[in-house]
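Engineer: Just a sequence and a predicted model for now, questions to come.
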Amino acid sequence: MRKRARQESAFLNIPYDRRYESLYLAFIASLCAFGLRPRATIEIPSTKRRLERIIELIQGCRYSFHDLSRVQLDRNSPTTPRFNMPFELGLAVDWALGANPEHGWFVFESRAHRPEKSLSDLNGTDPHVHDGTAHGVLRGLTNALTRKIHDPNLAELDSIYRDLSKAARKIKESRDGSLFEARPFQDLAVLARQLAEERISSLRS
């Protein structure tokens, strides 16, 4: 049962901020359309040791998706870049190169060629460039995931994403404007799965 859960799960390593909201929804919609269960650090209870739980999440997933588009300094003092995304990518790569070579990890970016400068150790790995748009995320995931059982096309992904975005507005209203919390994340994943089952016949069996 644990192996099956791992095969159906995908770790989502992305920024949590309002500017990223549409891309966040695009990832959730698409992963569910491919028959995967999205997992993320926002599920981690505050009572849990965070690093250990992140490692458990990565190791419990068949895939991981890492967006390195937030490399710029933030505006709040002290001005610093975000290191969480590349750090968690490193944990996933270590897991894939060591104990579990079946783990598939994918890098996403908003700008082409930037990883060659920001993280040159990845040279030889082609990132999926989304141009900072939800459509770019949908397109990138169709290229990253080629599954024999569930293989939605771009139009199907776009339809699921648009309906999920409409529902997300109501969820935000009921959660004081935040989608980047454990409960909204779970609600969005459940709804995305339902929307996907309505459109993709292979998910109904």
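Structural biologist: Right, received. Where do you want to start? Numbers count the residues shown, from 1 in each chain.

Engineer: C-alpha from now on. contacts and neighbour counts both.
Structural biologist: Will do.

Engineer: is it fair to say residue 38 lies in a strand?
Structural biologist: Yes. Under DSSP: H, G, I helix; E, B strand; the rest coil, residue 38 sits within a strand.

Engineer: Next, the contact list for it, please.
Structural biologist: Going by Cα atoms under 8 Å, 6 or more residues apart in numbering, residue 38 touches 9, 10, 11, 12, 28, 31, 32, 189.

Engineer: repeat for residue 141
Structural biologist: Contact analysis of residue 141 by Cα under 8 Å, 6+ apart lists residue 30.

Engineer: Pull the number of nearby residues for residue 176.
Structural biologist: Residue neighbour count, defined by other Cα atoms under 10 Å, stands at 8 for residue 176.

Engineer: Break down this protein into its strands, ranges please.
Structural biologist: 9-13, 37-39, 63-67, 104-109, 128-129 (DSSP state E).

Engineer: between the third one and strand 9-13, how many degrees?
Structural biologist: The reference is to strand 63-67. With axes from the mean of the first three to the mean of the last three Cα atoms, to 10 degrees as the basis, strand 63-67 and strand 9-13 are set at 20 degrees to each other.

Engineer: Longest helix in the protein, please.
Structural biologist: Longest helix in the chain by number of residues (criterion: DSSP state H): helix 154-174.

Engineer: let's bring in a second model and compare:
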Amino acid sequence: MFVNCAFDAQYQPLFYGIVFTIVRSGFRARCALEADDALESRFIKIQSIIGECRYSIHDISRTELDGVPPLPRFNMPLELGVFIGAKRYGGAPHADKRALILDTVPYRYQRFISDIAGQDIQYHNGNVVDAITKTASWLRNKSRRTTVPGGAAISAEYELFQADLPNILNGLGLQEHEVTFSDYLTLIESFITE
């Protein structure tokens, strides 16, 4: 499952909650952070991941102005467009692609990406529990897997995981800022297995 969202420190709790939900639900989370190869274009890597994933989650909530002059970052809408294009023009191998689109509040996206007004957009209000719940419900509905727990159950497990994470990292000799995306996936898988 392709995860298309911001990777900055402010968004990290939502990102980690969504990734935990994906792994806990029995799916493999994929994103641009999974491989760090300076010889490979990030956008080409993203296109490759999109080509390999049936499901995706696109959080288009991070459109704040930044820098001088102040401009928004539109990487997430761009990657959403690539995923939509793959479904539309990718032929039979991509016809079954499904996507969850998240934003913070209802209809805000219409101010900066109005062409997707016909899509079903879900809202998390910047809240991790809401993001987990929306993700779990969507995964259960689209995959039709009865093994995907409800959002409340996953949120409770995620809270336990987050509380135990400092001890886990300490035991591995890692500090939180040193954890890579691959490390995080392994930590989640180990926690779920135990």
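Structural biologist: Ah, there it is. Quick caveat: nothing in here was measured; it's all calculated off a predicted structure.

Engineer: Next, format the strands of the first structure as JSON lines and append distance to residue 141 of the first structure.
Structural biologist: Formatted as JSON lines, the strands of the first structure follow (distance: least, Cα to Cα, whole Å):
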{"stretch": "strand 9-13", "distance to residue 141 of the first structure": "12"}
{"stretch": "strand 37-39", "distance to residue 141 of the first structure": "13"}
{"stretch": "strand 63-67", "distance to residue 141 of the first structure": "9"}
{"stretch": "strand 104-109", "distance to residue 141 of the first structure": "9"}
{"stretch": "strand 128-129", "distance to residue 141 of the first structure": "8"}
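
Engineer: Looking at these, which is nearest to residue 159 of the first structure?
Structural biologist: Across the strands of the first structure, residue 159 of the first structure has its closest neighbour in strand 37-39 (18.5 Å, Cα to Cα).

Engineer: now that closest one: which residue numbers in the second structure?
Structural biologist: Using TM-score structural alignment, strand 37-39 of the first structure corresponds to residues 28-30 of the second structure.

Engineer: The alignment partner in the second structure of residue 79 of the first structure: neighbouring residues, count only.
Structural biologist: Mapped onto the second structure by TM-score structural alignment, residue 79 of the first structure lines up with residue 70. For residue 70 of the second structure, the count of nearby residues is 9 (other Cα under 10 Å).

Engineer: can you check residue 179 of the second structure too?
Structural biologist: Residues near residue 179 of the second structure, counting by other Cα under 10 Å: 13.

Engineer: And it, how far from residue 37 of the second structure?
Structural biologist: Per Cα to Cα, to the nearest Å, residue 179 of the second structure is found 17 Å from residue 37 of the second structure.

Engineer: Next: residue 191 of the second structure.
Structural biologist: From residue 191 of the second structure across to residue 37 of the second structure, the span is 28 Å (Cα to Cα).

Engineer: Between those two, tell me which one has more neighbours.
Structural biologist: Shown here are residue 191 of the second structure and residue 37; by other Cα under 10 Å, residue 191 has more neighbours (17 against 10).

Engineer: burial of the closest residue to the more buried one other than its chain neighbours, as a residue count?
Structural biologist: Excluding its sequence neighbours, the residue lying closest to residue 191 of the second structure (Cα to Cα, 6 or more residues apart in numbering) is residue 161, at 7.0 Å. Number of residues near residue 161 of the second structure (other Cα under 10 Å) recorded here: 17.

Engineer: doesn't residue 194 make contact with residue 161 of the second structure?
Structural biologist: No. Using Cα atoms under 8 Å, residue 161 of the second structure is not in contact with residue 194; the gap is 11.1 Å.
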